[in-house]
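Novice: following is a predicted model, sequence given first.
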Amino acid sequence: MKQRYERRHSRWYEQVLLGLPFQLVVGLAVVVGLPSLERWGWEFWHYLPSVRTNTILACVLSFLAILFTLRRMNRFPGAQVSAYIGPTVSVVYLVAVAVLFFTREEYTRQVLFTSFLASLAWFYLAYFLGRRYRRLKLAVVPVGRAETLEATPHIELRALEEPDMDGVRYDGIVADLHADTLSAEWEKFLARCTLNHIPVYHVRQIQEAMIGRVQIKHLTENEYGSLLPSLSYQGVKRCIDLIAALILLPILVPVMLATALAIRLDSPGPALFIQQRMGFRGVPFKVYKFRSMYVDQKGRGFTEGEDDPRITRAGRFIRKCRLDELPQLFNVLKGEMSFIGPRPESMELSDWYERDVPFFSYRHVVRPGISGWAQVEQGYAAEVDGMTTKLQYDFYYIKHFSLWLDVLIAFKTLKTIVTGDGAR
């Protein structure tokens, strides 16, 4: 008789309590139903004028946007969703209020505010109650590269001693499917797992999920199609960039004027630093930044960390707060850059990396960004070895090119700006 294995969280009551339908039904009842009942009473649905309809619709759409955004962000390594619940809920409800205000639609502020508080409570409670069950539990076939995997706070790994699950339920099985030493017994075991609806992952998939990087030692490890960013999202992303830049520019003009004045008072030279860099699809462009270094001192062509003696007093501050990047709003308006994407390198460094780093030019398949996945995860890299790791992060961004990853990078960037800590 064939041995039957059972996947973790596969029982009906587990699927009900942990599944999306339960979160939707109960969550909507808490976030939309309770505030409506408190304001309008038990029979509020019998009479729905536009003010009530608009308010309820805003609450429903806000809840759905928050739920799917947090679920999507949780798929990426190092997401730390608990840190982004508050900002996500706040941003979504602010957008809802802004839409209602500018379209001059009537709504009830009390219900919307109560729904906002209920959303905060619901998503924090759901996170802390369910974080134990959200941590993936994976069984590892101890053959080939799979043996080198190490557990993370988000993924639990257990090495199997023999081709059997020994009564333990797992979310999936990890194996090096290309290993020459994978025996017939292990292959039969993996086949049985698949027949019992337990997913079998190649070690490369799990490595990417753990470290947020795509291996690039051999391009054959990645299909070209998997590294081709979505053309439809590129168009949507360009619209988002343009609208956001037009909104932010008048708000940030006073900050930019104050920054330019501080630079001019601190050291002689222009306030702006303009440099030729490699851009989208390999087309060079001029990037605008506030000058953070003395104009009469030469270096190696790249910044040598925060202790670089060429950095001025004002420059040290504006670099820490990322104020030096503000003029790149004009690059975004011109379509040369995006808010989120791989950082553009100078022409000198690009030529160097092209010679020494395989596949470097492929990172130009998307628009360069003011901030990016490599910057929030790794920080600044100048040497070739560091650039190889940075390129792995860039490839991960291109492979997972999406709104959800951009939102996560935006939150991580804002956290770094506000706290002054994080990857540089």
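Specialist: Happy to help now that I have it.
Novice: C-alpha only now, for contacts and for neighbours.
Specialist: Fine.
Novice: neighbours of F330, just the number please.
Specialist: Using other C-alpha atoms under 10 Å, F330 has 16 neighbouring residues.
Novice: what do you get for the one 10 residues further on?
Specialist: Residues contacting I340 under the criterion other C-alpha under 10 Å number 23.
Novice: without its sequence neighbours, what residue ends up closest to it?
Specialist: Spatially, and ignoring its direct neighbours in sequence, I340 is nearest to G369 (4.4 Å; C-alpha to C-alpha, 6 or more residues apart in numbering).
Novice: residues near the one you found, how many?
Specialist: 21.
Novice: what separates it from L405, distance-wise?
Specialist: 13 Å (C-alpha to C-alpha, to the nearest Å).
Novice: with V92 instead?
Specialist: 16 Å.
Novice: repeat that for R310.
Specialist: R310 is 35 Å from L405, where distance means C-alpha to C-alpha.
Novice: ok, S350 next?
Specialist: From S350 over to L405 (counting by C-alpha to C-alpha), the distance is 25 Å.
Novice: second structure follows, compare the two:
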Amino acid sequence: MQRLLDIVFSGLALLVLSPLLVPIALALRLTGEGEVFFIQQRVGRGGQPFGLYKFATMLKNSPNLGTGTVTVKNDPRVLPLGRFLRKTKINELPQLLNIFKGDMSIIGPRPQTQRCFDAFPARSQAEIIKVRPGLSGIGSIVFRDEEELMHASKEPERFYDEVIMPYKGALEEWYVAHQGLWTYLAAIFVTAWVVLFPESRLAWRVFPQLPAVPPELAGAV
């Protein structure tokens, strides 16, 4: 049922959003470095890599510059138009193509680069690869301001590896254990809600049994 809904929802979304997606593609072609899409290898279901589509928001050589595949607040590698696309999450919309193809689902653990996937605890890794990665999911709903959290740390990469990823892994494990049609539809609704109301705590009311927030993140997620 979830796969059928993925096909229907992603197909309709691509059709409805085409008046937005086409002008953005043209704007990217005419600005920055002239790239429209950024295709990055991510870890998918079964641990198999796949090419994830995004609108290009950063310098072409970004993975080999600065913090690599980890993006921090005010990252100098992000292009001017890219800042708007990242802030509004519009840069993620080309992943509707990944969903339609079957690489991803609308809801699931966010697909990670190999470097970021390796930062998950081993138990989390084993659970995450049991399902299709998602355009949104419990981890991305809770960590919608991840770059802001890292910016507040004196050692952002250490904070990412030792605090953010272990807790995000626990959230993704929770999703795998509780996946089903209700969780799928509820997560879609909560995703839309927090995009409109970023300070909302709705996720904690809809999913009251989420893993407890660690002390280092108290008040921040």
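Specialist: Noted; the coordinates are in hand. For clarity, every value in this text was computed on a predicted model and none was experimentally measured.
Novice: hang on, the earlier thing: R310 and L405 of structure 1: who's more crowded?
Specialist: L405 (22 against 19).
Novice: for the more buried one, which non-adjacent residue is closest in space?
Specialist: M73 is the one closest to L405 of structure 1 (C-alpha to C-alpha, 6+ apart), at 6.6 Å.
Novice: next, count neighbours for that neighbour.
Specialist: 21.
Novice: cool, and L30 of structure 2?
Specialist: 12.
Novice: can you check the one 10 residues further on too?
Specialist: Applying the criterion other C-alpha under 10 Å, we find 16 residues in the vicinity of Q40 of structure 2.
Novice: now do the same contact list for whatever residue of structure 1 lines up with it.
Specialist: Under the alignment (TM-score structural alignment), Q40 of structure 2 pairs with Q275 of structure 1. For Q275 of structure 1, the contact set (C-alpha atoms under 8 Å, 6 or more residues apart in numbering) comprises K286, V287, Y288, S346.
Novice: can you rerun that using 10 Å?
Specialist: Under the criterion of C-alpha atoms under 10 Å, 6 or more residues apart in numbering, the neighbours of Q275 of structure 1 are F285, K286, V287, Y288, K289, E345, S346, M347.
Novice: farthest-separated two in these?
Specialist: Within those, K289 and M347 form the most distant pair, 15.8 Å apart (C-alpha to C-alpha).
Novice: tell me the residue furthest from the middle of structure 2?
Specialist: When distances to the mean C-alpha position of structure 2 are computed (C-alpha atoms, centre = their mean), the maximum falls on L30, with 26.4 Å.
Novice: residue contacts, the counterpart of it in structure 1?
Specialist: By TM-score structural alignment, L30 of structure 2 lines up with L265 in structure 1. Taking C-alpha under 10 Å, 6+ apart, we find L265 of structure 1 in contact with T259, A271, A314.
Novice: structure 2: helices as residue ranges?
Specialist: Counting by DSSP state H, one finds helices in structure 2 at the ranges 2-30, 80-88, 95-101, 114-117, 122-128, 138-142, 146-151, 156-159, 165-178, 181-196, 202-206.
Novice: let me have those helices in a markdown table, extended by distance to L65 of structure 2.
Specialist: Shown next, in a markdown table, are the helices of structure 2 (distance: least, C-alpha to C-alpha, whole Å):
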| stretch | distance to L65 of structure 2 |
| --- | --- |
| helix 2-30 | 21 |
| helix 80-88 | 17 |
| helix 95-101 | 24 |
| helix 114-117 | 14 |
| helix 122-128 | 26 |
| helix 138-142 | 25 |
| helix 146-151 | 17 |
| helix 156-159 | 14 |
| helix 165-178 | 22 |
| helix 181-196 | 30 |
| helix 202-206 | 35 |
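Novice: out of these, the one nearest T67 of structure 2 is which?
Specialist: T67 of structure 2 sits nearest to helix 156-159 of all those, at 7.9 Å, using C-alpha to C-alpha.
Novice: check which helices and strands the closest one sits against.
Specialist: Helices and strands touching helix 156-159 of structure 2, by 3 or more C-alpha pairs under 10 Å, 6 or more residues apart in numbering; DSSP states H and E, are helix 146-151.
Novice: off-centre distance for the helix it packs on?
Specialist: For helix 146-151 of structure 2, the gap between its own C-alpha mean and the chain's C-alpha mean amounts to 14 Å (C-alpha atoms, centre = their mean, to the nearest Å).
Novice: stretch 71-90 of structure 2 now?
Specialist: That offset, for stretch 71-90 of structure 2, works out to 14 Å (C-alpha atoms, centre = their mean).
Novice: which bit of structure 1 covers it?
Specialist: Under TM-score structural alignment, the match for stretch 71-90 of structure 2 is residues 304-323.
Novice: follow-up on the earlier one: surely the residue nearest to I340 of structure 1 and P342 touch.
Specialist: Yes. Counting by C-alpha atoms under 10 Å, P342 is a contact partner of G369 of structure 1 at 5.4 Å.
Novice: between these two, which contacts overlap?
Specialist: When C-alpha under 10 Å, 6+ apart defines a contact, the residues bordering G369 of structure 1 and P342 alike are G279.
Novice: return the residue of structure 1 aligned against V8 of structure 2.
Specialist: Counting by TM-score structural alignment, V8 of structure 2 corresponds to I243 in structure 1.
Novice: and stretch 312-330 of structure 1, how far apart are its ends?
Specialist: Counting by C-alpha to C-alpha, the terminal residues of stretch 312-330 of structure 1 are separated by 24 Å.
Novice: got the buried residues for that stretch?
Specialist: 312, 314-316, 318-330 (16 or more other C-alpha atoms under 10 Å).
Novice: same question, stretch 28-43 of structure 2
Specialist: Within stretch 28-43 of structure 2, the residues scored as buried using 16+ other C-alpha under 10 Å are L28, G32, E35, V36, F37, F38, Q40, R42, V43.
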